[in-house]
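Trainee: missing the sequence, but the structure's below:
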């Protein structure tokens, strides 16, 4: 990790503290529809604006991409902050505590830093390239599982929208159900990736890729020693169509299982 990257982690942690306080102290408020069964709350917008302003003041040369209001700032440095102000908004709106704030930093298409704050669980995960992954002051490592029959595996949400095709997701769910110890759908990609980094989950499989959902978690999981790839087995980048995070001892088995699922539509 370069000195410049190291210096940016405190900035990201300060942004996470801002988000943490807003999520804990505000009710969701009015909900804005973003399409079929997709939504943003008033808190989503408030967090994104507060974090964007904070980062613009402290790192004006770095671009910013937020889920709700898009991209701002210069592109010359090749660095972009990428934020999901409330990952798991549906959970948040329904009072389910499995939701949180995700802020990653990407150099071009590669995640290099991440912070995930889960306010209702009192957990803050962070990592920077070459510096390890942490939950608070404790270093974390991916699971040591070596058999799918012993594995707890999370799968990402099913797709919504008029053109949603869940055939591959449903097939993958069936394959997992027949082989792993348990399948979980938790409703927050950031939480899935953080828990895979910590070893609470043995794998996390998501057959979609929005950069605001994945950048922070990909950086944290890699630093925790997990395998972080796309569904084809290539190293994960923001240009991927999926993100597959596995305990190192499960990577080959998960790849074989994915090969049995129908190809993408």
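Mentor: Sure thing, it's come through. Remember, it's a predicted structure, so these values are computed and weren't measured experimentally.
Trainee: going forward, measure contacts and count neighbours with C-alpha atoms only.
Mentor: Noted.
Trainee: list the buried residues in stretch 171-188.
Mentor: 172, 173, 176, 183, 185, 186, 187, 188 (16 or more other C-alpha atoms under 10 Å).
Trainee: scratch that, stretch 42-59
Mentor: Here stretch 42-59 shows 43-52, 54-56 as buried, counting by 16+ other C-alpha under 10 Å.
Trainee: stretch 132-142 too?
Mentor: 132, 133, 134, 135, 140, 141, 142.
Trainee: stretch 17-26 now?
Mentor: Those would be 18, 19, 20, 22, 23, for stretch 17-26 by 16+ other C-alpha under 10 Å.
Trainee: check which helix or strand covers the fourth one.
Mentor: Spelled out, that is residue 22. helix 3-25 (DSSP states H and E).
Trainee: show me what that helix is packed against.
Mentor: Helices and strands touching helix 3-25, by 3 or more C-alpha pairs under 8 Å, 6 or more residues apart in numbering; DSSP states H and E, are helix 42-58, strand 100-107, strand 110-118, strand 123-128.
Trainee: take the one below as the second:
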């Protein structure tokens, strides 16, 4: 395994072990609201510190962009680790077993490796640019689903920014017409990993953050999928808007949501952020 990817795996597993120590003690945790429908627990912060400590020891010249710690350090070699220590905090706090650790490494803005670790199922998803994507050493490929009939899609509601809800619901309505179903499980990182491994045929969401999606994007790309923003471009890290599936299904999904893409969705959303 690539040394940097191996170190990311080590950090993700360490954070996952820490998270699992608190699974049955959620009621004792200190929880702080960060914004509308957005919470952080002391587990999030501890897990991020654990990840940063492991990676910083190995790569002291690298910078970090974390959900809880923000930007840390100056990347002299243009390397930035993008970290979500607990994607699905609300699920975790409610005992809903759908959350994960997500770690990606960017070099000059390009995602080079990614790890998503589900500590509940002990499932490890990894990807290396040009080296493919795996789940526990099994090579991943997106599904060959070529139409909506029988397709299972994933999504996430724009719960932090209600201004986009009407556009989102219109997309949801039209995509739901002919599919086998749409799932909203509450962890974008795992949703993207599930597209990469074929558990979901496609996924879309409004207003994600870089740490929500960086690792998952590379997983899907290395598994043969297409990832774009809502205008079929590559500005998903800037806009926070993601549309992904295999090439054929992606085209159909794009045609379906395009009439509902408002001007506000064509530009960077206030809730989105990008690595500096």
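Mentor: That came in fine, so what should we check first? No experiment lies behind these values; they were computed from the predicted model shown.
Trainee: re the thing from before, now the buried residues of stretch 132-142 of structure 1 in CSV, with distance to residue 71 of structure 1 and secondary structure?
Mentor: Converted to CSV, these look like this (distance: C-alpha to C-alpha, whole Å; DSSP: H, G, I helix; E, B strand; the rest coil):
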residue, distance to residue 71 of structure 1, secondary structure
132, 29, coil
133, 27, strand
134, 28, strand
135, 29, strand
140, 32, coil
141, 33, coil
142, 32, coil
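Trainee: in a markdown table: the residues you listed, plus distance to residue 126 of structure 1.
Mentor: Formatted as a markdown table, the buried residues of stretch 132-142 of structure 1 follow (distance: C-alpha to C-alpha, whole Å):
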| residue | distance to residue 126 of structure 1 |
| --- | --- |
| 132 | 9 |
| 133 | 6 |
| 134 | 5 |
| 135 | 7 |
| 140 | 10 |
| 141 | 12 |
| 142 | 14 |
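Trainee: okay, and stretch 104-123 of structure 2 goes to which residues in structure 1?
Mentor: Counting by TM-score structural alignment, stretch 104-123 of structure 2 lines up with residues 104-123 of structure 1.
Trainee: flag every buried residue along that stretch.
Mentor: Result for stretch 104-123 of structure 1 [16+ other C-alpha under 10 Å]: buried residues 104-106, 109-120.
Trainee: looking at these, spot the one nearest residue 246 of structure 1.
Mentor: Residue 246 of structure 1 lies nearest to residue 111 out of these, by C-alpha to C-alpha, at 17.0 Å.
Trainee: does the closest one touch residue 105 like I think?
Mentor: Yes - using C-alpha atoms under 8 Å, residue 111 of structure 1 is in contact with residue 105, at 5.9 Å.
Trainee: overlap in contacts, the two.
Mentor: Common neighbours of residue 111 of structure 1 and residue 105 (criterion: C-alpha atoms under 8 Å, 6 or more residues apart in numbering): 215, 216.
Trainee: need the contact partners of stretch 26-46 of structure 1.
Mentor: Applying C-alpha under 8 Å, 6+ apart, the contact partners of stretch 26-46 of structure 1 are 22, 23, 68, 85, 86, 89, 90, 92, 93, 160, 161, 162.
Trainee: just the ones of these in helices?
Mentor: With helices taken from DSSP state H, the overlap with the contacts of stretch 26-46 of structure 1 comprises 22, 23, 89, 90, 92, 93.
Trainee: which residues touch the third one?
Mentor: Going by C-alpha under 8 Å, 6+ apart, residue 89 of structure 1 touches 39, 40, 41, 44, 99.
Trainee: repeat for the fifth one
Mentor: Under the criterion of C-alpha under 8 Å, 6+ apart, the contact list for residue 92 of structure 1 reads 28, 86, 98, 99.
Trainee: ok, residue 95 of structure 1 - how many residues close by?
Mentor: 13 (other C-alpha atoms under 10 Å).
Trainee: can I assume residue 145 of structure 2 sits in a helix?
Mentor: No - looking at residue 145 of structure 2 with DSSP: H, G, I helix; E, B strand; the rest coil, it is coil, so not inside a helix.
Trainee: ok, it touching residue 179?
Mentor: No - counting by C-alpha under 8 Å, residue 145 of structure 2 sits too far from residue 179 to count as a contact (11.0 Å).
Trainee: between those two, which contacts overlap?
Mentor: Counting by C-alpha under 8 Å, 6+ apart, the shared contacts of residue 145 of structure 2 and residue 179 are residue 151.
Trainee: may I see the helices and strands packed on helix 3-25 of structure 1 arranged in JSON lines, with distance to residue 77 of structure 1 as well?
Mentor: Output for those, formatted as JSON lines (distance: least, C-alpha to C-alpha, whole Å):
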{"stretch": "helix 42-58", "distance to residue 77 of structure 1": "14"}
{"stretch": "strand 100-107", "distance to residue 77 of structure 1": "8"}
{"stretch": "strand 110-118", "distance to residue 77 of structure 1": "14"}
{"stretch": "strand 123-128", "distance to residue 77 of structure 1": "18"}
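Trainee: show me the strands in the stretch 151-265 of structure 1, by range?
Mentor: For the stretch 151-265 of structure 1, applying DSSP state E, counting those that start in this stretch gives strands covering 152-155, 182-184, 203-206, 227-229, 243-246.
Trainee: so which of these is the most packed in?
Mentor: Among the strands of the stretch 151-265 of structure 1, strand 243-246 has the highest mean neighbour count (mean count of other C-alpha atoms under 10 Å), at a mean of 30.
Trainee: was I right to think residue 211 of structure 2 contacts residue 86?
Mentor: No - if you go by C-alpha under 8 Å, residue 211 of structure 2 and residue 86 don't touch, sitting 10.2 Å apart.
Trainee: more neighbours: those two, which one.
Mentor: With neighbours defined as other C-alpha under 10 Å, residue 211 of structure 2 and residue 86 compare such that residue 86 has more, 30 against 27.
Trainee: from residue 102 of structure 2, how far out is that one?
Mentor: According to C-alpha to C-alpha, to the nearest Å, residue 86 of structure 2 stands 7 Å off from residue 102 of structure 2.
Trainee: please apply the same query to residue 115 of structure 2.
Mentor: 6 Å.
Trainee: now do the shared contacts for these two.
Mentor: Shared contacts of residue 115 of structure 2 and residue 102, defined by C-alpha under 8 Å, 6+ apart, are found at 12, 215.
Trainee: quick one: contacts for the residue of structure 1 most remote from its centre?
Mentor: Farthest-out residue of structure 1 from its mean C-alpha position, per C-alpha atoms, centre = their mean: residue 178, at 26.2 Å. Applying C-alpha under 8 Å, 6+ apart to residue 178 of structure 1 gives no contacts.
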